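Student: sequence and predicted structure below; questions after.
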Amino acid sequence: MAASAVASAMPEDITASSYVGFDSITQQIEHKLLKRGFQFNVMVVGQTGLGKSTLVNTLFASHLIDSKGRTEVDIAPRATTEIHNQAHTIVENGVRLKLNIIDTPGYGDMINNEGCWEPIIKYIKDQHSAYLRKELTAMRDRFIPDTRIHCCVFFINPTGHSLKPIDIVVLKKLAEVVNVVPVIAKADSLTIEERLAFKERIMAELQYQQIRLYPFDAEELDEQEIQLNERIREMLPFAVVGSERTVLIDGKPVRGRKNRWGVINVEDERHCEFVYLRNFLTRTHLQDLIETTAQIHYETFRSKQLLALKESSAKAQAASNA
């Protein structure tokens, strides 16, 4: 049985005596990964009312999270510290994705917004800290559960002007610890000309403030991957529209928003850039987001923590010898 399986895996143009078979390692890796499944943790950050929950549900074509915004006058605003993590498992063509959605309350909603971003930054660092503790355990798990944030989708209010000072502060803090992907929320409220001008002003502001956004270029990238990253950077921030509703266009059901002047088709590239965002997050850079989190953001955190631990141990040793 095993011999026949090996024979069937052998390319037809290679004889049995010359075929080694190590080219099947990719199939072996794929088989193990499919059994284990994949973990992806995405955080949404932005002011209340920008459609964070709706966009996430649109991205994954499922109703995964409910809106946490205020809909009644007698409902008190949520505290900034209320960060909710919702876990889901979605399956597509035999690939199982364990998805963690970290929903943050709208920052900047209070009268006093001093330090309103701190719970968000703390949550991200806490996940790195939890992973490091498990990694340093003597009898650690074979596969450490990964709760590190792989992507932070940052929602920008479609004012058409520029970023608010609080947006700049939050973006600076986030970019130091997580992969940040900015989007202009509810982009259908802007004309095409307003949208282009708004995007140019935002990117000019980010460059001036030296805020480094994802994706990053690395030495191991080939020319095609570098060109893809360059095209994505030219498109940032993505001007998007989210919708879970189905409307009919020429008798065909599509996800969109209907108004007095027609229908905004979420998946029409002429209407918004949702398709580009979805392709970027799920079809071309999903694995890179996971790897970049581990190799850049987590490694930076890990080295700082271990160096601090080493210094404190040295000081304690010196004090004991004194």
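Tutor: Nice, thanks for sending it over.
Student: contacts, neighbours, all on C-alpha from now
Tutor: Noted.
Student: all helices of the stretch 1-150 of the chain, in order?
Tutor: 2-9, 25-36, 52-59, 118-136 (DSSP state H, counting those that start in this stretch).
Student: closest one to D217 among those helices?
Tutor: With respect to D217, and counting by Cα to Cα, the nearest of the helices of the stretch 1-150 of the chain is helix 118-136 at 22.8 Å.
Student: chain center to stretch 30-50, what's the gap?
Tutor: Average the C-alpha atoms of stretch 30-50, do the same for its chain, and the two points are 7 Å apart (Cα atoms, centre = their mean, to the nearest Å).
Student: who touches that stretch?
Tutor: For stretch 30-50, the surrounding residues in contact (Cα atoms under 8 Å, 6 or more residues apart in numbering) are 52, 69, 94-109, 146-157, 185-186, 290.
Student: just to revisit the earlier point, mind putting the helices of the stretch 1-150 of the chain into TSV with distance to V275?
Tutor: Below are those laid out as TSV (distance: least, Cα to Cα, whole Å):
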stretch	distance to V275
helix 2-9	37
helix 25-36	26
helix 52-59	9
helix 118-136	27
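Student: comparison target, given below:
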Amino acid sequence: MLTCSVYPAYFALLNTCVCFLFQDDDEYVGFSSLPEQVHRKAVKRGFDFTLMVVGETGLGKSTLVSSLFLNPDLYKDRKLSGAEERVKKTVDIEKKAMDIEEKGVKLRLTIVDTPGFNDAIVGEQNWRTVEEYIQQQFEQYFKDETGLNRKNIKDQRVHCCLYFLSPLAHGLRQTDIQFMKRLHDKVNIVPIIAKADTLTPSEIRRLKNRVLEEIEKHGIRTYDFPECDSDEDEEFKQQDKELKAATPFAVIGSNTLIEVSGKRVRGRLYPWGVVEVENPQHCDFSKLRQFLISTHMQDLKDVTRDVHYENYRARHIKEQLNRQSRERTKLKRDSTPNIEAVQEQDMLLEQKEQEINRMKEMLAKMQAQLETKTAHMNGAH
């Protein structure tokens, strides 16, 4: 896969090579320029990406996101809650949008944060708020794509969820298991071991192995790295192999610039030395950024569109059909006469008719008797 920065050069080179191969061919048509046309339109339109970060307070989510996208002011207006407030607080959804441009390529990035996660006493609230938000974005996209105006649909679907794990835990906690199992079929979950500078390298390796074992044990489906194509170069294959081996990423975030050996780097200063955020020997920050932005951003979007959204769309359409079927059945039932009631009514009508006939017979007899009596009286006179 290619980074945004190499797209222009790649497509220009591809078009040049193809044109060179066919310039002397009488049957050359010119459709080899299609990749360049697609690239030009895509760059003009720009790209969208929505990243969700989930984890309990104090794991450095905001700092990591600010470090990833080199924006230290992203959360400058946030107010931290006290311990008592956090216990009573429910999970909030906080969105931050930013436009990034790199070498002519524009990216509209939306960061969805979840302050208050795992702070409340009621654990169910943790995943429910996040699940509802993800569902709402699917619903809105479905509504837009089935509407009359489909020209400027905004894709607010969550393409990736960075789930932060505590470095103090010895694996997955019940909250972690519950959250990931509830949402693994709705969003690409990428587990992150936060604050890796609190662990030794051997402790990080043990924690990573334990997390992977428990993910498999509980049937949790995290983001699945796609297999490399056979025609990929060896350098990319090796790069992809290293990214897979690094999961779950153990990261450190910092917006502080520290001078190390005459060079200013982002890191954390301790009495025993400096932890460099972008040093692969110190943590997986660089690998996470490479995975998230340079190599797998488009695949995360593709999986969201082709798997998670399609699953939602199929469920939604099925629910609509079932609901319509139930409504038609109810309408038919309401409009169909009640046979027992009709039969009872017919019986009553028949009884009344029989009673009327008996009364008619009685009246006829009385009339005949009256006429006979009148005739006798007239004969006697």
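Tutor: That came through, no problem. Because the structure is a prediction, the values reported are computed rather than measured.
Student: mind checking the TM-score on these two?
Tutor: The TM-score (TM-score structural alignment, normalised by the length of structure 1) is 0.90; 316 aligned residues with a Cα RMSD of 2.7 Å.
Student: re earlier: just the buried members of the contacts of stretch 30-50 of structure 1?
Tutor: Neighbour counting by 16 or more other Cα atoms under 10 Å classes 52, 69, 96-108, 146-157, 185-186, 290 among the contacts of stretch 30-50 of structure 1 as buried.
Student: next step: those restricted to strands.
Tutor: 96-103, 151-156 (DSSP state E).
Student: quick check, nearest of those to F216 of structure 1?
Tutor: Nearest to F216 of structure 1 among these, with distances taken as Cα to Cα, is C151, at 13.0 Å.
Student: residue in structure 2 matching that closest one?
Tutor: Aligned counterpart of C151 of structure 1 in structure 2: C160 (TM-score structural alignment).
Student: do the same with T104 of structure 1
Tutor: Per TM-score structural alignment, T104 of structure 1 is aligned with T114.
Student: these two touch, right, that match and T90?
Tutor: No. Judged on Cα atoms under 8 Å, T114 of structure 2 makes no contact with T90 at a distance of 9.8 Å.
Student: in stretch 256-268 of structure 2, which residues are buried?
Tutor: Neighbour-count burial for stretch 256-268 of structure 2 flags 258, 265-268 (criterion: 16+ other Cα under 10 Å).
Student: and those residues as TSV, adding secondary structure?
Tutor: Formatted as TSV, these follow (DSSP: H, G, I helix; E, B strand; the rest coil):
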residue	secondary structure
I258	strand
V265	strand
R266	strand
G267	strand
R268	strand
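Student: so where's the longest helix in structure 1?
Tutor: Of all the segments assigned as helix in structure 1 under DSSP state H, the longest by residue count is helix 299-321.
Student: how close does that helix sit to structure 2?
Tutor: Compared with structure 2 after fitting, helix 299-321 of structure 1 has a mean deviation of 1.0 Å; criterion: mean Cα distance after the TM-score superposition for structure 1.
Student: measure E267 of structure 1 to S243 of structure 1 for me?
Tutor: Noted for E267 of structure 1: a distance of 10 Å to S243 of structure 1, by Cα to Cα, to the nearest Å.
Student: joint contacts of the two?
Tutor: Joint contacts of E267 of structure 1 and S243 (Cα under 8 Å, 6+ apart) are 255-256.
Student: tell me who's in contact with the residue nearest the centre of structure 1.
Tutor: By Cα atoms, centre = their mean, the mean C-alpha position of structure 1 lies nearest to C151, the distance being 2.2 Å. Contacts for C151 of structure 1 (Cα under 8 Å, 6+ apart) come out as 41-43, 178-181, 289.
Student: so where do the helices sit in the stretch 151-300 of structure 1?
Tutor: Using DSSP H, counting those that start in this stretch, helices in the stretch 151-300 of structure 1 cover 165-175, 192-208, 223-235, 274-278, 286-292, 299-321.
Student: as TSV, these with distance to E114 of structure 1 would be great.
Tutor: TSV is the format used below for these (distance: least, Cα to Cα, whole Å):
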stretch	distance to E114 of structure 1
helix 165-175	9
helix 192-208	21
helix 223-235	31
helix 274-278	31
helix 286-292	30
helix 299-321	25
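Student: pick the most buried one from these.
Tutor: Comparing these on average neighbours per residue, with mean count of other Cα atoms under 10 Å, the densest one is helix 274-278 at a mean of 19.
Student: superpose on structure 2 and give me the mean offset of it.
Tutor: Averaged out, helix 274-278 of structure 1 is 0.6 Å away (mean Cα distance after the TM-score superposition for structure 1).
Student: so which bit of structure 2 is that helix matched to?
Tutor: By TM-score structural alignment, helix 274-278 of structure 1 lines up with residues 285-289 in structure 2.
Student: which residues sit against that stretch?
Tutor: 68, 243, 246, 249-253, 277-280.
Student: quick one: the helix or strand harbouring L14 of structure 2 to strand 105-113, angle?
Tutor: Assigned by DSSP states H and E, L14 of structure 2 belongs to helix 7-22. Helix 7-22 of structure 2 and strand 105-113 meet at an angle of 140 degrees, taking axes from the mean of the first three to the mean of the last three Cα atoms, to 10 degrees as the criterion.
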